[in-house]
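> predicted model and sequence follow; I will ask about them next.
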Amino acid sequence: MTTEIKVPVLPESVADATVATWHVQVGDSVTRDQILVDIETDKVVLEVVALEDGVISAINEEEGATVLGEQVIGVIGASDVKAAPAAKKSTDAAPTAAAKVIDINVPVLPESVADATVSTWHVSEGETVSRDQNLVDIETDKVVLEVVAQEDGVIGKIIHAEGDTVLGDQTIGHLNAGAVTAPVAAASEDTAGDDVASPSVRRLLTENGLTAAQVKGTGKGGRISKEDVEAHLSAAKAPKAAPKAAPAPSAPVVAQGERSQKRVPMTRLRKTIANRLLEAKNSTAMLTTFNEVNMKPIMDLRAQYKDLFEKTHDTRLGFMSFYVKAVTEALKRYPAVNASIDGDDIVYHNFFDISIAVSTPRGLVTPVLRDADQLGMAGIENGIRDLAIKGRDGKLTMDEMTGGNFTITNGGVFGSLISTPILNLPQAAILGMHKIQDRPMAVNGKVEILPMMYLALSYDHRLIDGKESVGFLVTIKELLEDPARLLLDI
């Protein structure tokens, strides 16, 4: 049984279309819903998929051909039918016959993630790669997943380019395992144009007697768009200005800087951050209460023991371990701050997973330090350091990003003096730490210069009352100003 490959029904305002890219060739086995060919119109690119499993037995219209809606452009035969031989164009680089084609697939996505985006291809078609080499980064709402080469070989067809939305386990490219590239034949000017222009643009170039080498492409990788061709034609038709006589000397004029703007799409992470911040603002009764803490006791303690601590535990003694310890103790005393709202229920947690806000090149993320109450100072410092490194390198896992009962964010590292942090749903509270700055303070009737830091606690007033929020913040202040209490549990 054979199945016809047809051009989709074209929009009402579109008269015809162009066969842009065949992703298969005669003799290839295909599966149901596999993308076979891209059809390009003036407005959109339409994907044609296989209706049944089978073998490509005929391709009636090659790339660049003009076609009509519902026109038959190929045939899929039964899988046991041998395809008729078809003449194929020689390619610039082809794998040896011994190569085995391996699909490059999107990893299986976590249960809560519907789709992902092809973030960055680290290789290009025809490039030789080695086993376990990172080929492409797949970005989800929360993490970046790396796809590595399963075998040594050569990159074949890249099906989905950067920015495409893909699903879990979807094929986005091919790897010719064990292949080596054949010698590259000298390409003609017309063939070179195929790489930098789509079929519709090549047709426009031909209609106006132009070649790809004559038009400057402004797209990615120097690709030529219809706008580039039209701009070239307009510039050619514009009359050349006659040479002007040299103007008389005048006062020097300062040239104005070139005004420009750049438009880039939001990353998935940035979109997720934006949506969650709006959700937190619109769905909670958020208030912020402030206090300040004298950091001199902690700074003196660090100065006294930081070298010995680093020598003993092979990690630096920072401020975050004191913050986490103080927060954990305060959460034990105020269970409502460690709770969350789920519908009409209040969920109280008997564990202490602390989210630590980490700034990364992709945006702000909040990985979770699990069971912080069971960690010592060195364990907290090592845990935070590992999470920060993974966040910077984009290697945080879904498990490290989910959960958390309370968040600590430290804007002081960027110089923030005071702020109102926003809730990290579904948590009920977040603590903001800030810049440590010397200020004159009244101590026992005298003015002393002390290193002070503002604390800001934002909380959901639906769950946490004012008395609890103030008491929680005062507890943290007292523990930080007398760090020995953290060790004595008093």
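Okay, I see it.

> from here on, just use CA atoms for contacts and neighbour counts.
OK.

> and the gap between the most centrally placed residue in the chain and Arg203?
By C-alpha atoms, centre = their mean, the chain has its centre lying nearest to Glu139, at 4.4 Å. Distance, Glu139 to Arg203, by C-alpha to C-alpha, to the nearest Å: 36 Å.

> and if you look at Lys271?
38 Å.

> with Val67 instead?
Counting by C-alpha to C-alpha - Val67 and Arg203 are separated by 13 Å.

> helices of this structure, start to end?
Counting by DSSP state H, the chain has helices at residues 189-196, 199-207, 226-237, 268-283, 296-313, 320-333, 377-393, 398-401, 466-481, 484-488.

> other SSEs contacting the shortest one?
For helix 398-401, the elements it packs on are strand 368-369, judged by 3 or more C-alpha pairs under 8 Å, 6 or more residues apart in numbering; DSSP states H and E.

> again, only using 10 Å
Under the contact criterion of 3 or more C-alpha pairs under 10 Å, 6 or more residues apart in numbering; DSSP states H and E, helix 398-401 touches strand 368-369, helix 377-393.

> before we move on, the earlier item: between Lys271 and Arg203, point out the one with more neighbours.
Neighbour tally, Lys271 and Arg203, criterion other C-alpha atoms under 10 Å: the higher count belongs to Arg203, 17 against 13.

> just to revisit the earlier point, redo the helices and strands packed on helix 398-401 as a markdown table? Include mean neighbour count.
Shown next, in a markdown table, are the helices and strands packed on helix 398-401 (neighbours: other C-alpha atoms under 10 Å):
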| stretch | mean neighbour count |
| --- | --- |
| strand 368-369 | 24 |
| helix 377-393 | 18 |
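
> TSV for those, including distance to Ile56?
Shown next, in TSV, are the helices and strands packed on helix 398-401 (distance: least, C-alpha to C-alpha, whole Å):
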stretch	distance to Ile56
strand 368-369	50
helix 377-393	43
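
> so for Ser321, which of these sits nearest?
helix 377-393 (5.6 Å; C-alpha to C-alpha).

> from the contact counts, what lies against that closest one?
Helix 377-393 packs on helix 296-313, helix 320-333, strand 354-356, strand 358-360, strand 363-365, strand 368-369, helix 398-401, going by 3+ C-alpha pairs under 10 Å, 6+ apart.

> another structure for you, compare them:
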Amino acid sequence: MVEVFMPKAGMDMKEGTLIRWLKNVGDPVQLDEPIMEIETDKITMEAEAPGTGILLAKLVEDGTTVPVLQTIGYIGKEGEKIPDTASVIPDTPTASEATNAPAAPAAPAAPLAATPYAKKLAQEAGIDLADIVPSGTAGEILARDVEAASARKSAKATSLARKVAEVNDVDLTSITGTGFRGKIRKDDVLGSGAAAPAGEPVRIPLTPIRAAIARNMYNSQHSMAQTSDSVEIDVTDLMRLRGSLLSHQERLGTRITINDLLSYAAVKMIQTHPLANASYTDTEILSYPYVNLSMAVATDYGLTSPVVHHADRMSLVELSQALRKIVIKARERKLTMDDQSGATFTITNMGIFPVDNFNPILPSPQSCIIGFGRCVDKPAVYQGEICIRTMMVLSVTYDHRVFDGGEVGHIMQTMKEYIESPELFLVL
């Protein structure tokens, strides 16, 4: 018999939330087969089975938060008894109870009224009639009631959107999703107008990820000497370079974006400004010999910052491919703990929004984060003449304990030179 634990997916992980089991009691399970979906304070991920056999019991219900390494289920041979001390969830009797304890006589439950066709549909869809709200004139369950319940069950929605809909009694089938591949997001539920009566506050459950974001942002602001500076940069030539690279997209094997070019420039900047890739401790400053590039990504379940490890070893094409891969994994909730750990430097790009200038919060314990605003065509002085150029604001937030303003000025100067003359960082 093998115990199923809440996995410890990182050194700092203290607890995890079981979002849902992917197997039912009695189902066959293979070693390393996804058996459940869990949520930590950083990511949502599928956890794999620690052994092969039959899922004998579940000790934890969907939506329950438990400490790491706590036993939450058992896998073993068919008919094998689980420990007598195990407390299974109410809808699953323990093996010892099933074999040793005499069944207490129970009053027969009144059969649920449902049409024959409704019963057939419910059985095919795997839906318990007790979970269906009847709409028949005599209180019976009709086929349309089963179809509505089935639609709600199969609606594509994030876990937070489902929680918000459940708390506020919103029917997900009435909502059009705007998330990745049409998935219903929290904001879709909140914006539906059905989330709460007029004048009533909408209740938004605090997920582990949202709580972690709040905690980390607060701690970063209050544990470091953060300050920010910004500079306006001419990105006309960078945009022209990007257009040229697009014409070679098939040959390059990737679609180079402005964000790829900005990220590559930032990685090259670190070669001459290593303190931008460092962290502060009470006794020393650690300057890392590698660049693990983190990029802020907005997802349906909140902000996450996946990491491209050893970005300093990559060509522009390799970095572009790595960034695209990690963003897709983030939005599809397929990030591993390795994808979320070890960052030494971060970039964040608000270019898709009407945001010109912003001060990003520096993630602890990093020493520097660079933010990029939108690109805007505007009058500017170029080679002694006023003309229309494409401009962008670059913002740097840094830990003043690691370096002073003058050093940050040199960082911004280097970034300005690279971005305004992109051939410089391409040949380095």
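It's in. Because the structure is predicted, anything quoted here is derived from the model rather than measured.

> which one of the helices and strands packed on helix 398-401 of structure 1 lies nearest to Leu287 of structure 1?
The nearest among those, by C-alpha to C-alpha, is strand 368-369 at 23.6 Å.

> about what we covered before: deepest in the core, which of the helices of structure 1 is it.
helix 320-333 (a mean of 21; mean count of other C-alpha atoms under 10 Å).

> would you mind measuring from the equivalent of Met433 of structure 1 over in structure 2 to Ala98 of structure 2?
Residue pairing (TM-score structural alignment): Met433 of structure 1 is matched to Phe372 of structure 2. For Phe372 of structure 2, the distance to Ala98 of structure 2 equals 62 Å [C-alpha to C-alpha].

> again, but for Glu39 of structure 2
For Glu39 of structure 2, the distance to Ala98 of structure 2 - C-alpha to C-alpha - is 32 Å.

> what sits against Phe319 of structure 1?
295, 298-299, 302, 381, 480 (C-alpha atoms under 10 Å, 6 or more residues apart in numbering).

> and with 8 Å instead?
Ile298 (C-alpha atoms under 8 Å, 6 or more residues apart in numbering).

> distance of it from Lys306 of structure 1?
11 Å.

> now swap in Leu278 of structure 1 and tell me
From Leu278 of structure 1 to Lys306 of structure 1 the distance is 41 Å (C-alpha to C-alpha).

> distance of Ala231 of structure 1 relative to Thr289 of structure 1?
For Ala231 of structure 1, the distance to Thr289 of structure 1 - C-alpha to C-alpha - is 58 Å.

> ditto for Ile159 of structure 1
In terms of C-alpha to C-alpha, Ile159 of structure 1 sits 53 Å off from Thr289 of structure 1.

> over to Gly466 of structure 1?
Taken as C-alpha to C-alpha, the span from Gly466 of structure 1 to Thr289 of structure 1 is 9 Å.

> before we move on, what about Val154 of structure 1?
Distance, Val154 of structure 1 to Thr289 of structure 1, by C-alpha to C-alpha: 59 Å.

> cool, Tyr454 of structure 1 as well?
In terms of C-alpha to C-alpha, Tyr454 of structure 1 sits 11 Å off from Thr289 of structure 1.

> now Lys446 of structure 1
Distance from Lys446 of structure 1 to Thr289 of structure 1, by C-alpha to C-alpha: 27 Å.

> higher neighbour count, these two?
Shown here are Lys446 of structure 1 and Thr289; by other C-alpha under 10 Å, Thr289 has more neighbours (15 against 8).

> Ala276 of structure 2: what's it in contact with?
Ala276 of structure 2 neighbours (C-alpha under 8 Å, 6+ apart): 270, 345, 367-368.

> corresponding residue for it in structure 1?
Checking TM-score structural alignment: Ala276 of structure 2 goes with Val337.

> just Glu232 of structure 2 next, same as before
Match for Glu232 of structure 2 (TM-score structural alignment): Glu292.

> disregarding flanking residues, what is the spatial nearest neighbour of the counterpart of Leu424 of structure 2 in structure 1?
Residue pairing (TM-score structural alignment): Leu424 of structure 2 is matched to Arg485 of structure 1. In space, and not counting its chain neighbours, Arg485 of structure 1 is closest to Leu479: 6.1 Å by C-alpha to C-alpha, 6 or more residues apart in numbering.

> quick check: the one you found touching Leu486?
Yes. With contact defined as C-alpha atoms under 8 Å, Leu479 of structure 1 reaches Leu486; the gap is 6.4 Å.

> where do the contact lists of the two overlap?
Ala326.

> in structure 2, what residue corresponds to Met320 of structure 1?
For Met320 of structure 1, the residue aligned by TM-score structural alignment is Asn259.

> OK, contacts around the counterpart of Asp137 of structure 1 in structure 2?
Taking TM-score structural alignment, Asp137 of structure 1 has Glu37 as its aligned residue in structure 2. When contacts are counted by C-alpha under 8 Å, 6+ apart, Glu37 of structure 2 is found next to 18-22, 44-47.

> most neighbours among these, which one?
Of those, with other C-alpha under 10 Å as the count, Thr44 tops at 25 neighbours.
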